[in-house]
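Asker: starting from these lines, generate the structure:
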Amino acid sequence: MLFLYDLGIRLYILFIRIASVKNKKAKLWINGRKDIFDIIKKSIDPSLKYTWFHFASLGEFEQGRPVIEQMKKERKECSIVVTFFSPSGYEVRKNYPLADHVFYLPADTAANARTFIRLLNPEIAIFTKYEYWYHYFEELNNQNIPLYIISGIFREEQAFFKWYGTLHRRMLGWVSHFFVQNEISKTLLGNLGINNVTVSGDTRFDRVKYNSENPLSLSEIEVFSKENEVFIAGSTWPEDEKLIAGLAVQYPDWRFIIAPHEVNEKRIAELKLLFPESVNYSGIKGAENLNPELKDSRILIIDSIGILSSVYRYGVIAYIGGGFGVGIHNTLEAAAFGIPVIFGPNYSRFQEAVQLIEKGGAFSIESADELKLLMNQLKEPEFRKNCGVIAGNYVRQNTGASRIFLDHISST
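Answerer: Take a look at the predicted model:
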């Protein structure tokens, strides 16, 4: 099995190299790892003991961010290294001020893991949610370096619980302690004889609660939204946007803010074709007099990165994209502002989405007709307000996972 795992890693690297000829994201993945060990060696202070946080991408970083921030607040002297697997995390957060260093994680080979951990010499390692890398976990175990999983979540269909999951189960044995989101995860691990598990919840709740209490002030969007009912569609894909386009026609008195999941020239051009009367956020940002530009516009396209979590404060309904693809994006950022949330049918892998629907703070739709029927309900202020209260309360009631983890490592 290990042979197949290593072969898969090498084939993945080969595929990325081939794709990098034309694909910008693949090129960033390759270029970001060039001379990576020389870069690390020159950057790292060998006399320090680092706390190493690893994230797959930007979403997982936001999940672990409240832990980093609380840790730095309580232990100002601690040195933090952050690594990313994906360019979508690294390129956005490579200058994150609370990290002493931010690197790409070298591919998971035995040699890379030995070299990386020898250079970094971390005091502890903290991985978030889904990230399991065989050689890194093994080397941390060999060096007796504590390894923690935070906001972990497990499902029966994962390889850990299948007959062919021997190698995956071996990785679980190298984790010092699991901090998981729910009792189901704890039970599944317990069935494998793994009992070093605490049900702490999801650290994302801590992050989105903080965001909702400390949002960015976006004067341009405030002008656009003032005295209007605003429908915000965040992290959207083309299939989502087609539904929103139909809704915009049906509700001419509403204003719509659309933030695509991928912000590049091609995607923005596609949105402009779908919404020809829209304005781009970058085109109005910083303008001295915003009113003439926005007075007659009903649709605003967010073509900037890093503000969506604050944009939700200006809406009365949120639609979260991805539900017609591999799965929905972050529903909690919107729910934290106390507004009802809508998304497509592929949400079953996301515990918070399932629970929000059960409680009445969120809704799933499968077609344009279903979206229009739902909007007929949500346009009623009282019904909308009640759903929003449920969503906001759900977020507040599930905070505290960061505190549980930090108390644990402080006592060990």
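
Asker: make it CA atoms for all contacts and neighbour counts henceforth
Answerer: Noted.

Asker: which residue sits closest to residue 85 in space, ignoring its chain neighbours?
Answerer: Spatial nearest neighbour of residue 85, chain neighbours left out: residue 56 (4.8 Å); criterion: Cα to Cα, 6 or more residues apart in numbering.

Asker: could you also give me the structure for this next sequence, so I can compare it with the first?
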Amino acid sequence: MSAWPRYLYTGLLTLLTPLAKKRLEREKVNELSARQRAGHISPCKQEVIWAHCASVGEVLAAEPLLRQLEQQYPGKQLVVTTMTATGAQQVRQRLPEARHYLLPLDLPWNTDRFIHTLNPRLAIIFETELWPNLIHSCKKMLVPVVIANGRLSAGAFDRYSKIRPLVAACLQEVTAVAAKAEEDGQRFVALGLPPERLQISGSIKYDLQLPEGLIEEAEQLKQTWSGRPVWIAGSTHEGEDLPLLKAHQQLLENQPDTLLILVPRHPQRFDAVAEMVREEGFSLARRSQGEEVTRSTQVYLADTLGEMLLLFAAADLAFVAGSLEPIGGHNLLEPAAVGTPVITGPHLHNFTEIAVLLREAGALQEIESSQELPELLIKLWQEPQTTEAMQQAGRQVVAANRGALEKQLQLVQAYLQD
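Answerer: This next block holds a predicted model:
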């Protein structure tokens, strides 16, 4: 296949490098961040298994598989790259034995330097991170590339279709794809992946492993709230917080002791959201500052990282954000797995198949706008039999669809055999 699409892409990216560097500066981890973006890293003494996870969501999804690899290959060094600083923090917190680097900017001199120094036995890319020069560098240096938990939404497919020659050339150099659903797999093939390299394995998000003692810790947290009605809005984006706060104000008019746990998706928004909460006249407590939730607290801002499962488990009802705005939704399985009824907005194109399963099982309630939320929350609080049925259905959906972890582990192991 012609290399011209990649040459044109490289030329355009080179011209845009000053803008790209400015954007990436926001994701700085330490004083070595700029060097890592240029592919300058330290070599590992042990043989390397390299995994790339774009950000927090991919790290959380990849964690079960990466933990299995650490256990089964103790003589190899796990290296995890991310695009974001928040992803880096999750790697350090959840996979402390792994070495972390920021992914280099996708220019051939950067990616060649990175792959040559790292010299991995295998590259595992999670979900949908198709970087043409990075994958070409792996191909040149005979490093197998496996896309694990492969996800390609209809929207992403449409965007990639506009640059199909470039994407097709990239997919021709991918060794194998473990797609999470048939629809995702067929989209990879339609974009140029050779069909024989595709495996439909399911999503390892269903193999979510709850940390030991999580439910007990959530119960203890819940007890500090003295039996108040509690709902959580998890992973909110810009444009969603204010409508959700308006909905909470309506709730307070009917149930004055209701508590909202508000969890912005991105740490750089924590302070701005806190200011918004105060400007709207709510009594606020910030978790990052150790502020206690008192009887007068109306909004608890969860401005921390890595606690989403705990907070979902501690709430009575869970609204999963990224769905009021056309973001595409976030992981609906996290509240379902901990037995918290799941509510979402209309924009779910990143989690279509999971939403279908939860919907058909009766584990998901959907709204078209935030204005519908107060009435739905009150209804669910008043109908414990409905919430109990949603709790059971959510857990059953998660349990029934486990198994992708084992399939993807077997695929990866095939490239690690001596």
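
Asker: re earlier: aligned against structure 2, show me the partner of the residue nearest to residue 85 of structure 1.
Answerer: Matched by TM-score structural alignment, residue 56 of structure 1 corresponds to residue 54 in structure 2.

Asker: doesn't residue 131 make contact with that match?
Answerer: No - using Cα atoms under 8 Å, residue 54 of structure 2 is not in contact with residue 131, being 11.4 Å away.

Asker: looking at the two, which one has more neighbours?
Answerer: residue 54 (23 against 16; other Cα atoms under 10 Å).

Asker: gap between the more buried one and residue 323 of structure 2?
Answerer: 20 Å (Cα to Cα, to the nearest Å).

Asker: same question, residue 335 of structure 2
Answerer: 15 Å.

Asker: count the residues that sit near residue 365 of structure 2.
Answerer: Residue 365 of structure 2 has 17 nearby residues by other Cα under 10 Å.

Asker: that one: what's it in contact with?
Answerer: Residue 365 of structure 2 is in contact with 342, 343, 344, 359, counting by Cα atoms under 8 Å, 6 or more residues apart in numbering.

Asker: give me that answer again for 10 Å
Answerer: By Cα atoms under 10 Å, 6 or more residues apart in numbering, the residues touching residue 365 of structure 2 are 319, 341, 342, 343, 344, 345, 355, 358, 359, 376, 380, 390.

Asker: how about residue 121 of structure 2?
Answerer: Going by Cα under 10 Å, 6+ apart, residue 121 of structure 2 touches 47, 48, 49, 50, 76, 142, 143, 144, 145, 415, 416, 417.

Asker: residue contacts, the nearest residue to the third one once chain neighbours are set aside?
Answerer: Counting by Cα to Cα, 6+ apart, residue 49 of structure 2 lies nearest to residue 78, which is 5.0 Å off, once chain neighbours are set aside. For residue 78 of structure 2, the set of contacting residues under the criterion of Cα under 10 Å, 6+ apart consists of 44, 46-51, 66-67, 69-70, 95, 97-100, 120.

Asker: of these, grab the buried ones for ChimeraX.
Answerer: Here is the ChimeraX command that selects the buried residues among those (16 or more other Cα atoms under 10 Å):
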select :44,47,48,49,50,51,66,69,70,95,98,99,100,120
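
Asker: so which of the contacts of residue 78 of structure 2 are in strands?
Answerer: 48, 49, 50, 51, 99, 100, 120 (DSSP state E).

Asker: for those residues, which one is nearest residue 369 of structure 2?
Answerer: The closest of these to residue 369 of structure 2 turns out to be residue 51 (Cα to Cα; 37.8 Å).

Asker: residue 95 is in contact with the closest one, correct?
Answerer: No - using Cα atoms under 10 Å, residue 51 of structure 2 is not in contact with residue 95, being 11.9 Å away.

Asker: any common contacting residues for these two?
Answerer: Counting by Cα under 10 Å, 6+ apart, the shared contacts of residue 51 of structure 2 and residue 95 are 59, 66, 78, 79, 80.

Asker: who's in contact with the second one?
Answerer: Remark: with contacts taken as Cα under 10 Å, 6+ apart, residue 66 of structure 2 is in contact with 49, 50, 51, 59, 72, 78, 79, 80, 95, 98, 124, 409.

Asker: from the residues you listed, which two are the most distant?
Answerer: 59 and 72 (19.1 Å).

Asker: those two: who's more crowded?
Answerer: residue 59 (26 against 11).

Asker: check contacts around that one.
Answerer: 51-53, 66, 80-82, 86-91, 94-95, 126.

Asker: same thing with residue 63 of structure 1?
Answerer: Residue 63 of structure 1 makes contacts with 55, 128-129, 150-151, 202-208, 402, as judged by Cα under 10 Å, 6+ apart.

Asker: the same query, at a cut-off of 8 Å, please.
Answerer: 128, 151, 202, 203, 204, 207.

Asker: could you do residue 235 of structure 1 as well?
Answerer: Residue 235 of structure 1 sits next to 259, 260, 261, 262, 320, 321, 322, 329 when contact means Cα under 8 Å, 6+ apart.

Asker: how about it, nearest residue that isn't a chain neighbour?
Answerer: Nearest to residue 235 of structure 1 is residue 261, by Cα to Cα, 6+ apart, at 3.8 Å.

Asker: for the one you found, grab the count of nearby residues.
Answerer: 18.

Asker: what's it aligned with over in structure 2?
Answerer: Match for residue 261 of structure 1 (TM-score structural alignment): residue 265.
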